[in-house]
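Novice: 3D, please:
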Amino acid sequence: MLIDLLPGVRAYLKDESGYPSGSHKEPAAYAVVARALADGHDRVFVGSCGSYGRAMATACAEAGLKCTVVMPEGWGDSGEFAEMTGAEVRFAPGGYEDAVEESHRLADEAGAADGNVDGPYQDAVLAGHGLVVDALHAELGPAPTTMWIPVGNGTTIVAMHRRLRALGWQAALHGVGSPGNNPIVTSWPGRYLPLPSDAVVTTEHNEPLVNWHALSGPQAMAAIADSGGAVHAATDDELLAARASLARHHLDISPSGAAGLAGLLRTARAEPLTGTPIVVLTGRPH
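Specialist: As a prediction, this is how the structure comes out:
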């Protein structure tokens, strides 16, 4: 969808929220499930703050696999969607990183498939996340462009960069995260440094963008730098404004899923943009 954002500023929107789980992470989940089945597993464990858990629960249900999603205690996603889809939901004290660590432990203990983005099926995760680049390339062609993407643990950006290089497509990647709440944002453009685990602040709007240690952080920063892009911050108010802007085009996107647009709008108000950027919208409200 091509829309006018501001006077003289147009952008392509790639809505990746249309999957049953409402998350762009569903292709990655299906890729992991296919590998888990091939390896003879009947259960997949993942840690998630919401969207990957919903995607994995959906993929496992369709394939007939059992699924356990470990979520941070007290965060906004109650795990209701994953449970309704047939998954077991457990809660771990702490944040997203603690949920992932607990799911690693449980998968190892059960001899089950570890479907985490930093687990043994990482290549499958990256292949699934990269499919959006192939779809965009087929639709828009190889002209140089910029892509604006929400950034949490950085895995999506790493995957998209890998596919861009494979296709020879010159596209500058712009990651947009929560100010002060993600080490990709706070470290850019310097050396990657994790944040203190108690330094991040989650809200109902920014949770998927919050990490104290982004699992693919250093690789994501290297990918962004190699592409000629940059990292940007978007406040909760800017996330909500971007969501409202999308609603006027009949798109129901979560505030965090609209982070790419929030970063683009902030940048467009401060400096001239060249070409027609692509904004990847990553999720519906749960």
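Novice: alpha carbons only for contacts and neighbour counts from here, please
Specialist: Noted.
Novice: What is the distance between stretch 28-42 and the centre of its chain?
Specialist: Centroid separation for stretch 28-42 versus its chain: 20 Å, with C-alpha atoms, centre = their mean, to the nearest Å.
Novice: what's in contact with that stretch?
Specialist: Applying C-alpha atoms under 8 Å, 6 or more residues apart in numbering, the set of residues contacting stretch 28-42 from outside is 44, 52, 55-56, 59-60, 63, 65-66, 112-113, 115, 121, 124-129.
Novice: one more to line up against the first:
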Amino acid sequence: MTALLPDCYCPLDGTRVPAGSLDWCCPVCRGPLDLDYSPTPASLKSLTGRVSSLWRYAECLPLPAPDCTLGEGRTPVVPLTGNVSAKLDFLMPTLSFKDRGAVMLAALATRLGPARVIADSSGNAGTAVAAYCARAGLPCTVYVPEGTSPKKLEQIGAHGARLDVVPGDREAAAQAARTAADEPGVFYASHVHNPYFLHGTKTYVHELWEDLGGRLPEALVLPVGNGTLLLGAALAVAELHTAGLIDRRPALHAVQAEAVAPLAAAWRAGADDLVGETPMARTFAEGIAIPRPARARQILRAVRESGGAFHTVTEDQIRHAQQDLASRGLYVESTGVACWAATREGGSLSPSLGNRTAVVPLCGAGIKTGLATTR
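Specialist: Next up is the predicted model:
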């Protein structure tokens, strides 16, 4: 079954990892992998009548629709202002956009037949992996840092996954998972290192393109911690542009919490990679509080090549943006409002955006973390 899978390769040194391998990183530099895969999207007209899930974009996905699908994808787009709309990705089976990538990881794991699946997460990715592993009948362990939202822990456990709460921060949980990932027979469902995850998140943009009648907004505003949604978006934009299905590429605008903003700091320094050390700090946007994102070089390059920029938001801006969205009928978790905090009036992106069209993702449901309150 693995014969039809594309190989992986290291974007830094070119080392190849053959299809069917349980290797989760480059064996030379231990960095994340990319997929040797360049699909051609279907035309807009040919999508009519297809299944109403992300699997309607079959030509662009490296795996066929699996039995473990939960109908993920096809989330609605609603206007927020005259030129800014929101894509409601919290309306997913596990209430976050991470389902787009997690279903790909579960489908791949089903093909490879590991003894067990592991993941690490600050909550949403772990929940999504746990849910799809449950659907696929795969044993799963999720490593989370202490301090993870109790609601997210409850959700992960409800899906039958084993929870391993690691003392320390998000990086400590990732290190524990990476150690376990080197054991024989383990499939590491890493939303950071495994490129199949990115080929799931790219469907966010394919859906936008279809729903907007074969075009994209002038700006895509995306939250960035490990950068999985932004890098997926960059993949989809490249696919659509190469196929001649869009005549221009939208600018990618990346948003980080001011409290933990290593990529924004590198951007301001004009660097191609991270500069210095970024200490971990408390923030309402816990889901994007990543001091050392493994794909930093790729994220910075994608934003730069698109003509976009990096932006940061304060804790007060996050809190007010969450309240503002709730007053509009949209109850979104505090991480998921970061892009609206940057884009709405008073945000750092608002002046440069002007009247250009833009879409922000609302990535996770408010029920996962509750309302952000003044500390």
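Novice: if we can go back for a sec, emit the PyMOL select command for whichever of the contacts of stretch 28-42 of the first structure are buried.
Specialist: Buried members of the contacts of stretch 28-42 of the first structure can be picked out in PyMOL with the line below, counting by 16 or more other C-alpha atoms under 10 Å:
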select buried, resi 44+52+55+56+59+60+65+66+112+113+115+121+124+125+126+127+128+129
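Novice: now, which of the contacts of stretch 28-42 of the first structure lie within strands?
Specialist: Taking DSSP state E, the ones among the contacts of stretch 28-42 of the first structure that sit in strands are 44, 66, 113.
Novice: and which of the residues you listed is nearest to residue 272 of the first structure?
Specialist: Minimum distance to residue 272 of the first structure across those is 46.4 Å, recorded for residue 44 (C-alpha to C-alpha).
Novice: can you tell me which residue in the second structure aligns to that closest one?
Specialist: The alignment partner of residue 44 of the first structure in the second structure, by TM-score structural alignment, is residue 117.
Novice: cool, and residue 224 of the first structure?
Specialist: For residue 224 of the first structure, the aligned residue in the second structure is residue 303 (criterion: TM-score structural alignment).
Novice: all helices for the stretch 251-375 of the second structure, in order.
Specialist: In the stretch 251-375 of the second structure, the helices defined using DSSP state H, counting those that start in this stretch lie at 262-268, 296-306, 315-327, 338-343, 350-353.
Novice: Export the ones you listed as JSON lines, with columns for mean neighbour count and distance to residue 112 of the second structure.
Specialist: What follows is the helices of the stretch 251-375 of the second structure, written out as JSON lines (neighbours: other C-alpha atoms under 10 Å; distance: least, C-alpha to C-alpha, whole Å):
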{"stretch": "helix 262-268", "mean neighbour count": "22", "distance to residue 112 of the second structure": "34"}
{"stretch": "helix 296-306", "mean neighbour count": "18", "distance to residue 112 of the second structure": "27"}
{"stretch": "helix 315-327", "mean neighbour count": "19", "distance to residue 112 of the second structure": "41"}
{"stretch": "helix 338-343", "mean neighbour count": "30", "distance to residue 112 of the second structure": "37"}
{"stretch": "helix 350-353", "mean neighbour count": "13", "distance to residue 112 of the second structure": "45"}
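Novice: Kindly present the ones you listed as CSV, with separate columns for distance to residue 182 of the second structure.
Specialist: As requested, the helices of the stretch 251-375 of the second structure are exported to CSV (distance: least, C-alpha to C-alpha, whole Å):
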stretch, distance to residue 182 of the second structure
helix 262-268, 28
helix 296-306, 23
helix 315-327, 38
helix 338-343, 35
helix 350-353, 45
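Novice: Which stretch among these approaches residue 230 of the second structure most closely?
Specialist: Taking C-alpha to C-alpha as the measure, the helices of the stretch 251-375 of the second structure were each checked against residue 230 of the second structure, and helix 296-306 came out nearest at 7.4 Å.
Novice: That closest one vs the first structure, average distance?
Specialist: Helix 296-306 of the second structure, aligned to the first structure and superposed, deviates on average by 0.9 Å (mean C-alpha distance after the TM-score superposition for the first structure).
Novice: and that helix, what does it pack onto?
Specialist: On a contact count with 3 or more C-alpha pairs under 8 Å, 6 or more residues apart in numbering; DSSP states H and E, helix 296-306 of the second structure meets helix 228-242, strand 251-257, helix 262-268.
Novice: among those, which is the most enclosed?
Specialist: Burial among these, expressed as mean neighbours by mean count of other C-alpha atoms under 10 Å, is greatest for strand 251-257, which shows a mean of 27.
Novice: So for residue 340 of the second structure, which of the helices and strands packed on helix 296-306 of the second structure sits nearest?
Specialist: Nearest to residue 340 of the second structure among these is strand 251-257; the distance by C-alpha to C-alpha comes to 9.5 Å.
Novice: Check how far the closest one sits from its aligned residues in the first structure, on average.
Specialist: On superposition with the first structure, the average gap between strand 251-257 of the second structure and its aligned counterparts reaches 0.8 Å (mean C-alpha distance after the TM-score superposition for the first structure).
Novice: Who are the packing partners of that strand?
Specialist: Judged by 3+ C-alpha pairs under 8 Å, 6+ apart, the packing partners of strand 251-257 of the second structure are strand 219-223, helix 228-242, helix 296-306, strand 309-313, helix 338-343.
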